[in-house]
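K.L.:
Would you be able to build a 3D model of this:
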Amino acid sequence: MILLPAWLRRIWAAVRALAVLTVLTGVIYPLAVTGLAQLLFHHQANGSLLAGGGRTVGSELIGQNFPESGYFQSRPSAAGKDGYDTLATAASNLGPEDVLDRPGRPSLLSQVCARSVAVGRREGVSGARPYCADGVGAVVKVFPYRVVSANQPCPATPFVARYQGMRVECARPGENLAAGRTVPVRGKARAVVPVDAVTASGSGLDPDISVAYAELQAPRVARERGLDLARVRALIRANTTGRALGFLGEPAVHVLRLNLALDGR
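P.N.:
The predicted structure is shown next:
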């Protein structure tokens, strides 16, 4: 029997432990978990994929864009450059204090305002919202002797003529307005477009929309497809999930399932 030096015995013991743990945790355990997942949760383990027309059309866990006008639209997405990018799932990280536009980057408020106008135009309803004017954030910068409409560069006409007795000016291109006091101005408009139609989810891949947003889109979808509106609303109800555990969250409509149902798939 060969006696190895103490330091070499320690290395040999470490190598054996590494080999055993690699087999246990790197081979046996993953295979066991994968096998159980395939046996017990086959649909979920394979990505919760949905098929239509004989091909895979998406996952019930991931939202996607539907460019055709005869389909229900998902909520906006900030995941990736064009949205709905599963490799760049993310939010914009912009909060309610982000109300001032910057060169090449509109504020969150202006993004919401622009989306609301676009949705209103598409669905044939008013896209007006409080704190919005002409598709941008209704924000003024207040100085001791002047007031500037911060998000409306000249020669645009400011959304309000006077503020606190002073004439409101348009923002001069390139002017530094940092010294002024930022004041969002709440108008009298009542929002018709639901909030999930103008804001992106935290992941940017939310597959659901609110019942209110689905109902807003129903007349357009019915008209584009030549369907009875009552039939479209029945499909909305059939693809609506209730609150989790009966009291958590709000009812939601799964957009991909609803559009598949519209196609009869």
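K.L.:
okay, CA-based contacts and neighbour counts for the rest of this
P.N.:
OK.
K.L.:
Arg167: helix or strand, and which one exactly?
P.N.:
strand 166-171 (DSSP states H and E).
K.L.:
buried stuff in that strand?
P.N.:
The neighbour-count check on strand 166-171 (16 or more other CA atoms under 10 Å) flags Val168, Glu169, Cys170, Ala171 as buried.
K.L.:
longest single helix anywhere in this protein?
P.N.:
helix 6-23 (DSSP state H).
K.L.:
That one: what's the following helix or strand?
P.N.:
Using DSSP H and E, the first helix or strand after helix 6-23 is helix 29-40.
K.L.:
counting contacts, what elements does the helix or strand just after that next one pack onto?
P.N.:
As assigned by DSSP H and E, the chain's next helix or strand after helix 29-40 is helix 42-45. Here helix 42-45 touches no other helix or strand, going by 3 or more CA pairs under 8 Å, 6 or more residues apart in numbering; DSSP states H and E.
K.L.:
contacts for helix 42-45?
P.N.:
For helix 42-45, contacts defined as CA atoms under 8 Å, 6 or more residues apart in numbering pick out Ala37, Gln38, Leu49.
K.L.:
Please report the distance of the last one from Ala252.
P.N.:
When distances are taken as CA to CA, to the nearest Å, Leu49 and Ala252 turn out to be 19 Å apart.
K.L.:
Proceed likewise with the subsequent sequence, for comparison:
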Amino acid sequence: MKNFENKSDLSEYLNSLRAHIGTIGFVPTMGALHKGHLSLVKKALDENDYVVVSIFVNPTQFDNEEDLIKYPRTLDKDVTLLKTVNKDRIIVYAPSVEDIYNTNVRSNSFSFDGLEFEMEGAFRDGHFDGVGTIVKRLFEIVEPTKAYFGEKDFQQLQIIRKLVELYQLPVKVIGCPIHRATDGLAMSSRNTRLTKAQREMAPFIYKTLVNAKIMFGTKSAKYVTEWVEKQFSKQPLLKLEYFIIADIITLKPIKRKSKKKSYRAFVAVYAGDIRLIDNIALN
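P.N.:
Predicted coordinates:
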């Protein structure tokens, strides 16, 4: 397995490959890999000749300095895990902050037609400027044919699609289903920080989403939202930050249900100081 820390070396190697192969897939990650990441890598391998996996904890998309400091960094373990998937066709790019940003560690400013102000954008100041900055930079470095993102970060997925559209980037963005533990909890690198009690309670998030989906078939969005808020108010280990039912295209909260539109329910929950997000398609 080829490992690179320098963008110039990576670009040189990928350019040498392009003379002989068809496609390069790309799975950008912040490391602390789990089965959800591996499912993206496997899909990328199925659809491409080689796959680049980036492992980089991007400082510009954290609005909470403590969260950035505590974010798990397990590069050696991540590489070992990737080798169990494929030793020959995976290329790891694990750059330093300096390799990505030089000495200017700051986000560019983006306009994503308002998508950036909804949900996560309303609660995490500057988050999607950081996401747009790093993803655009990685796309320019790797120049992939296809890039793979999980639907757990559905808002991020839609914003990256908008990024590609606005800047006419030559990459196809592929959204992949949320990978869940057997008890329904969405896979996340942050799950490793949960206490035993928090981990046992965390599947309540997905269970509530499933019940909300059933309820949405016959009840109004307002009714479902109030019901969800009431359910979380009874949980001492989980603090609801938001529950929003939104149009999947505009990401704006629903005002009145329409059979012509598709909706998803989005949730952000704190277990102690650990922030967990999830979502589910409603129709």
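K.L.:
Would you pull the TM-score for this pair?
P.N.:
Overlay of the two chains. TM-score (TM-score structural alignment, normalised by the length of structure 1): 0.24; 97 aligned residues with a CA RMSD of 5.3 Å.
K.L.:
Tell me which residues of stretch 215-231 of structure 2 come out buried.
P.N.:
For stretch 215-231 of structure 2, using 16+ other CA under 10 Å, the buried residues are Met215, Phe216, Ala221, Val224, Thr225, Trp227, Val228.
K.L.:
okay if I get those residues as a markdown table plus secondary structure and distance to Val131 of structure 2?
P.N.:
Shown next, in a markdown table, are those (DSSP: H, G, I helix; E, B strand; the rest coil; distance: CA to CA, whole Å):
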| residue | secondary structure | distance to Val131 of structure 2 |
| --- | --- | --- |
| Met215 | helix | 33 |
| Phe216 | helix | 31 |
| Ala221 | helix | 30 |
| Val224 | helix | 31 |
| Thr225 | helix | 28 |
| Trp227 | helix | 32 |
| Val228 | helix | 29 |
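K.L.:
what's the burial count for Arg10 of structure 1?
P.N.:
12 (other CA atoms under 10 Å).
K.L.:
correction: Val27 of structure 2
P.N.:
22.
K.L.:
My guess is it contacts Val41. True?
P.N.:
Yes: between Val27 of structure 2 and Val41 there is a contact under CA atoms under 8 Å: 6.4 Å.
K.L.:
anything in contact with each of those two?
P.N.:
Val51, Val53, Tyr148.
K.L.:
So for the helix or strand where Ile214 of structure 2 lies, what gets flagged as buried?
P.N.:
If you go by DSSP H and E, Ile214 of structure 2 is part of helix 204-216. Neighbour-count burial for helix 204-216 of structure 2 flags Phe204, Ile205, Tyr206, Thr208, Leu209, Val210, Ala212, Lys213, Met215, Phe216 (criterion: 16+ other CA under 10 Å).
K.L.:
Would you check which pair of the residues you listed lies furthest apart?
P.N.:
Phe204 and Phe216 (18.0 Å; CA to CA).
K.L.:
For the residue nearest to Ala37 of structure 1 when sequence neighbours are not counted, the count of nearby residues, please.
P.N.:
Nearest residue to Ala37 of structure 1, sequence neighbours excluded (CA to CA, 6 or more residues apart in numbering): Ala45, at 5.9 Å. Residues lying near Ala45 of structure 1 (other CA under 10 Å) number 15.
K.L.:
all helices of the stretch 101-250 of structure 2, in order?
P.N.:
120-123, 127-142, 154-167, 196-201, 204-216, 221-233 (DSSP state H, counting those that start in this stretch).
K.L.:
Format those as a markdown table; extra columns: distance to Asp247 of structure 2.
P.N.:
Compiled in a markdown table, the helices of the stretch 101-250 of structure 2 are given as follows (distance: least, CA to CA, whole Å):
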| stretch | distance to Asp247 of structure 2 |
| --- | --- |
| helix 120-123 | 15 |
| helix 127-142 | 19 |
| helix 154-167 | 11 |
| helix 196-201 | 29 |
| helix 204-216 | 14 |
| helix 221-233 | 12 |
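K.L.:
Out of the ones you listed, which gets nearest to Leu81 of structure 2?
P.N.:
That would be helix 127-142 among the helices of the stretch 101-250 of structure 2, by CA to CA, at 21.6 Å.
K.L.:
other SSEs contacting that closest one?
P.N.:
Looks like helix 127-142 of structure 2 contacts helix 7-18, helix 120-123, helix 154-167 (3+ CA pairs under 8 Å, 6+ apart).
K.L.:
so how far does stretch 221-238 of structure 1 reach from one end to the other?
P.N.:
Terminal-residue distance, stretch 221-238 of structure 1 (CA to CA): 16 Å.
K.L.:
List the buried residues for that stretch?
P.N.:
For stretch 221-238 of structure 1, by 16+ other CA under 10 Å, it's Val221, Ala222, Val232, Arg233, Leu235, Ile236.
K.L.:
Now the first one: which helix or strand?
P.N.:
With secondary structure defined by DSSP H and E, Val221 of structure 1 is part of helix 211-225.
K.L.:
Equivalent analysis for the fifth one, please.
P.N.:
With secondary structure defined by DSSP H and E, Leu235 of structure 1 is part of helix 229-238.
K.L.:
How about residues contacting the very next helix or strand once past that helix?
P.N.:
Next helix or strand after helix 229-238 of structure 1 toward the C-terminus (DSSP H and E): strand 240-241. With CA under 8 Å, 6+ apart as the test, strand 240-241 of structure 1 has contacts from Val211, Pro251, Ala252, Val253, His254.
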